[in-house]
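K.L.:
pasted the sequence and its predicted model underneath.
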Amino acid sequence: MGARRAERSIQQLPIARRAKREETMPRPAPLVRSLGLLLALALGGCSQVPRSAPVEVNLAVINDLHGYLQSNPFSYEEPAGGRTTLQAGGLAALGGLLTELRRQDPELLFVGGGDLIGASPPLSALWADEPTLKALDLLGLKLSVVGNHELDSGRQELLRQVRGGCASPRPQRACRFDGEHRGTRFPYIAANLIDSASGELLFAPYRIETVHGVRIAFVGAVPQDLPSMVPRSSLAGLDTLDEAEAINAQLPALRRQGVDVIVALVHNGGRTDEPFDRQDCRGLQGEIVEVARRLDPQIELLISAHTHEGYLCRVGDRLVTQASSYGRLLTHLTLRIDPASRRVLGIEARNLLVDPRRYPGDAGMRALEQRVEQRSGALLEKPVARLGAARIPRAADASGESAMGDLVADAQLAATRHLGAEAALANYGGIRGELALEPGRSRVSFGQLAAVQPFGNRLVVLTLSGAQLRELLEQQWRDGEFAPLQVSASLSYRWDASRPPGRRVLPGSLRIDGRPVRDGQAYRIAVNAFLADGGDHFTVLTRAGQRLDTPIEDRQALIDYLQACDRSGAPAGRGEPARRFRPVGRPVVAGP
């Protein structure tokens, strides 16, 4: 099943622990329910409709919202050529689109694909994402699968966010928006997230909804590779199982409950070069493809997430969808169901652009957004420092280097030099945006910096041998992709993707402070705690000779560095990468 699959099988989890009955009332037999549905159609004024007329169930799906309450840029290729960039998403537009869809079908089910909170911009993160959860309740979200970023601050914080209360590991944020937090009206689900001490599921594995007389079950799964995506401290006491096995294991219980349709919600995804709105695309690649192939044939729809891609693809006969990220797309699915056989006759899928110009607003959502902006404005607009360029982009060049990554790594080295650090390395995924001076302003604001580094990761100084440092850089190539670390100005090397795995860093090219790195020599390297714990599969860091955990947060390191450079008269940051690691031969485009 691939190297990433854990040895522990779903069969090790007792069936009694895997699922709890969602309802206590007796359930009618399938034949009785079929007759009941036909009778209801006739009594409802549908006597002119043939008895075999399909029932339509409509779903609206959002994934990877990440607390984006405001609209944000969305780019896509036009069919006729050229690229369009516009503002999309935002609470008001999302509410307006849902209102329109509910006008067409009042029983529309609105569901989430995970990462609705976490890694959020400061407008939501300042308040422990409670405004986002409140908005999702107001928008009528029925349920969501758990994503990796829901667990950024650990299980207790996620349980508090769901159940309510103010006892939080983030007391400076929790219950600060409304003075209280009552929890969510919608549940989270996950069939493969286990409390390792008790063997119990942390959340219910599925949720059953009845719409237009059809019983539809949503079964959820987190990425099995969750330990590489979340800080080690946040996953303490939790374990994950194989996604497909965990979902398939729920089917006997769902069949006993007379469920008609089963939908898989998996917070994992893939990638394709095809347009976000192309029907039945066939170019999907990535981990979600393997999951889709191993799901039970009864599951005809797989809603995916995590990779921030928009697609409506087929894996075999199974439809696999995703709605990009940040609330800019919404997947609208119409399932046509035969009321007699309870079979899915077909699924129509569309990825709709959440366009504020077309859906200008839901008044309630606009009012909530404005209230959050007013409450947050004073802190977020506070000027911090000048920049060395009007814009410091996050996007990596063909070599995998990012101007924003250069700046972050330099800041982390500056913050840890007094602790002996000689170089710093930053993971690209921990940098969530770019910096750019707003019109009429000479300094970047705190809000912009908080959006770039929202996690509050503490810095760690590790002792690595030269051989380990070289091994670490070789771990940037995995599963056919290049996932480059961003490096401080003190470190440089060259690489060649045509060389065999494990030997792509060119001999003699790896240097620190201009001096060749020696395999047997010790070096002090600064990274964030996520990387130090082996995050993003950089496992060599867990074998460091010494580890010094510091109280320095990555965001504060960046603020301090920018301010120090500003005071010195040489503001930091460049408009393009500094060419610290370069390929030989044909460059390979970096992964996301």
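P.N.:
Structure received.

K.L.:
only C-alpha atoms from now on, for both contacts and neighbour counts.
P.N.:
Noted.

K.L.:
tell me how many other residues surround residue 273.
P.N.:
Residue 273 is flanked by 12 other residues according to other Cα atoms under 10 Å.

K.L.:
typed the wrong thing, it's residue 407
P.N.:
Close neighbours of residue 407, defined as other Cα under 10 Å, add up to 25.

K.L.:
now swap in the one 10 residues further on and tell me
P.N.:
By other Cα under 10 Å, the residues close to residue 417 number 16.

K.L.:
how long is stretch 62-75 from one end to the other?
P.N.:
Stretch 62-75 has its terminal residues 18 Å apart, counting by Cα to Cα, to the nearest Å.

K.L.:
residue 298 reaches residue 263, doesn't it?
P.N.:
No: in terms of Cα atoms under 8 Å, residue 298 does not count as a neighbour of residue 263; the distance is 9.2 Å.

K.L.:
between these two, who's got more neighbours?
P.N.:
residue 263 (18 against 15).

K.L.:
the structure to be compared is supplied as follows:
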Amino acid sequence: MPRWSVSRRTLLIVIGLAALAVVVAALVVPRANVARPPIDVQLLALNDFHGNLEPPSGSSGKIDEVDAGGAEYLATQLRLLAEQVQRPDTITVAAGDLIGASPLLSAAFHDEPAIEALGLAGLDLASVGNHEFDEGSDELLRIQNGGCHPQDGCADPARPYAGADFQYLSANAFVTATGEPLLPPYAIREVQGVRIGFIGMTLEGTPDIVTQSGIEGLAFRDEVETANRYAAELQEQGVQAIVVLLHEGGTQAGGGGINDCTNLTGPAVDIVGGFSDAIDVVVSGHTHQAYNCVLDGRVVTSASSFGRLVTDIDMRIDPSSGDVVEARARNVVVGRDVAPDAAQKDLIGHYRALLGPVAAEEVGETSAPITREAAPSGETPLGNLIADAQLAATDDEQGAVAAFMNPGGVRADLDAGPVTYEEAFTVQPFGNYITTLDLTGAQLDCLLEQQFVTERVLQPSATVRYVVRQAGTPGTGADPCAGTKVDGITIGGAPVDPAATYRITMNSFIAGGGDGFSVATQGANDFVGGADVDALTAYLGANRPVGPPATDRITLG
């Protein structure tokens, strides 16, 4: 073989290898210096739906002076917001109280209709609120997993309840017997190769505001400590984008709009301030307020209540680190000027037919609207009316001389004109029973002093009068009787004797220490009567037309 041919072959090989190296360098080196573009993720959020399948009535049906709410319109608004981004990476979440304290259409079927409606609307994940425990933890697990109600059976035997299409999360509600969370503490969702963690938080104070039987066997741990613990656990799994679904909230100062954050106060402010830097976004609830905040460098939102708002949150995530590099939010009104969703319309019609004619039965009449608008004393016309109704139901049979109603148990206003059973039920949807018990005058005084510890004003019947001394000193949680705010209590015009015994009526929730009124549990000779809504309907029927009571039973001195 000629010498030149070997040299030429060798030369060609060398040249080829060199060219290949250039190509490889061109392919590899620049790619190492080009960062992947950020990934955009849309979260759609709501809170405190409370089974409002149909548009809420009266003032509860408006937000920003716009008629809002209703599952038919909520589902459409969620779809329209998702379509705006034109990506298949929208995650729909909620911050608790989706059920409980619901209107009759949902409550009559143990809130199965509300859960079905939210599943149809595309809800993916939700934290557990305090009202999810209204019927107890076993019932909450049934709501999650499906099956017919153990006492009432299937609402529709032809279509047994299949459970929620979304996952409930509760990181800080623990089963005391096992030390394990009642439900999964968090969930991970992957979008375009990045993973996002969602931690569900129930407010630590749940035992103070629900019926004790509803949380028997459970313990509720600190929100900050628990959220930070699970955020660290998520980071150990390589999840850097973390969202907390927090059923606790705050309140803006007067004048703040749905997308403002005007001097926000409340428990959520301190809770968010204690969260670790690993937590990027907080969807909150519980206070039924609307706000759009940035607190401690993270977005914190709330979408009011009853499905009247949806929060549209846009997160931008660095695919290299997996962390959120930008987040912004806006609250959007769920107006009724969009096409109603057909599937929701069919669902509502189905349960409306199952409910039958009882909903439309006329039970009374009002001469003017009777509302929950509070006077400076904290009294409301509707709260006072309910106290009067409960006293009327127990004065003859049980010898009751006074009655008190918790303001949180009054859930809707009454419009002027005929009142249907459904409207009365919507005002008092909890299914509490009227309880009459003995309290001494000293215990009654202490119960009223406890209002300034719990920060909830009991609504008194017309037989009660007393003065609140604004310069007085409130008691403490350990000793509410040490307070000096309440003075001059009279019942039926006669001063209350600390040593005498009085028959006092209240609902079973307060009697069991609900809303923090532990003094009520000291009562003796308890008698549990009929349902509170039955007392209301009887009173409306016997006194038609009923006008709004004056709010003059508590005097500020």
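P.N.:
The structure has been received and is ready for your questions. Note that the coordinates shown come from a computational prediction; the quantities given were computed from them, not determined experimentally.

K.L.:
TM-score for these two?
P.N.:
In this superposition the chains share a TM-score of 0.88, using TM-score structural alignment, normalised by the length of structure 2; 515 aligned residues with a Cα RMSD of 2.3 Å.

K.L.:
related to what we said a few turns ago, got any residues that touch both of residue 298 and residue 263 of structure 1?
P.N.:
Counting by Cα atoms under 8 Å, 6 or more residues apart in numbering, residue 298 of structure 1 and residue 263 have no shared contacts at all.

K.L.:
immediately after whichever strand or helix holds residue 76 of structure 1, which helix or strand?
P.N.:
For residue 76 of structure 1, the element it lies in under DSSP states H and E is strand 71-77. Under the assignment DSSP H and E, the closest C-terminal helix or strand after strand 71-77 of structure 1 is strand 83-89.

K.L.:
and the aligned partner of residue 218 of structure 1 in structure 2, how many neighbours does it have?
P.N.:
Matched across to structure 2, residue 218 of structure 1 falls on residue 198, judged by TM-score structural alignment. The number of residues packed near residue 198 of structure 2 is 26, by other Cα under 10 Å.

K.L.:
just want the angle from the strand holding residue 76 of structure 1 to strand 83-89.
P.N.:
Angle, strand 71-77 of structure 1 to strand 83-89, by axes from the mean of the first three to the mean of the last three Cα atoms, to 10 degrees: 150 degrees.

K.L.:
and strand 71-77 of structure 1, what does it pack onto?
P.N.:
Contacts defined by 3 or more Cα pairs under 8 Å, 6 or more residues apart in numbering; DSSP states H and E place strand 71-77 of structure 1 against strand 83-89.

K.L.:
got the contact list for the counterpart of residue 469 of structure 2 in structure 1?
P.N.:
Here residue 469 of structure 2 is matched to residue 496 in structure 1, going by TM-score structural alignment. Residue 496 of structure 1 is in contact with 504, 505, 506, 583, 584, 585, counting by Cα under 8 Å, 6+ apart.

K.L.:
ok, residue 483 of structure 2 to residue 82 of structure 2 distance?
P.N.:
Relative to residue 82 of structure 2, and taking Cα to Cα, residue 483 of structure 2 is found at 53 Å.

K.L.:
help me confirm that the match of residue 218 of structure 1 is found in a strand?
P.N.:
Yes: judged by DSSP: H, G, I helix; E, B strand; the rest coil, residue 198 of structure 2 forms part of a strand.

K.L.:
I figured it was touching residue 171, is that so?
P.N.:
No: contact criterion Cα under 8 Å: residue 198 of structure 2 and residue 171 do not qualify, at 10.2 Å.

K.L.:
between the two, which contacts overlap?
P.N.:
Common neighbours of residue 198 of structure 2 and residue 171 (Cα under 8 Å, 6+ apart) are residue 186.

K.L.:
all strands of the stretch 351-500 of structure 1, in order?
P.N.:
383-385, 391-392, 423-427, 435-436, 444-445, 458-465, 477-478, 481-482, 485-487, 491-495 (DSSP state E, counting those that start in this stretch).

K.L.:
residues contacting residue 449 of structure 1?
P.N.:
By Cα under 8 Å, 6+ apart, the residues touching residue 449 of structure 1 are 435, 555, 558, 559.

K.L.:
just the ones of those in strands?
P.N.:
residue 435 (DSSP state E).

K.L.:
list just the nearest of the contacts of residue 449 of structure 1 to residue 119 of structure 1.
P.N.:
residue 555 (13.1 Å; Cα to Cα).

K.L.:
quick check: that closest one touching residue 450?
P.N.:
Yes: using Cα under 8 Å, residue 555 of structure 1 is in contact with residue 450, at 6.9 Å.

K.L.:
shared neighbours, those two?
P.N.:
Common neighbours of residue 555 of structure 1 and residue 450, using Cα under 8 Å, 6+ apart, do not exist here.

K.L.:
circling back to that earlier point, which of the contacts of residue 496 of structure 1 also appear as contacts in structure 2?
P.N.:
Using both residues aligned by TM-score structural alignment, their matches' Cα atoms under 8 Å, structure 2 keeps these contacts from the contacts of residue 496 of structure 1: 504, 505, 506, 583, 584.

K.L.:
quick check, the third one in contact with residue 495.
P.N.:
Yes: in terms of Cα under 8 Å, residue 506 of structure 1 counts as a neighbour of residue 495; the distance is 5.3 Å.
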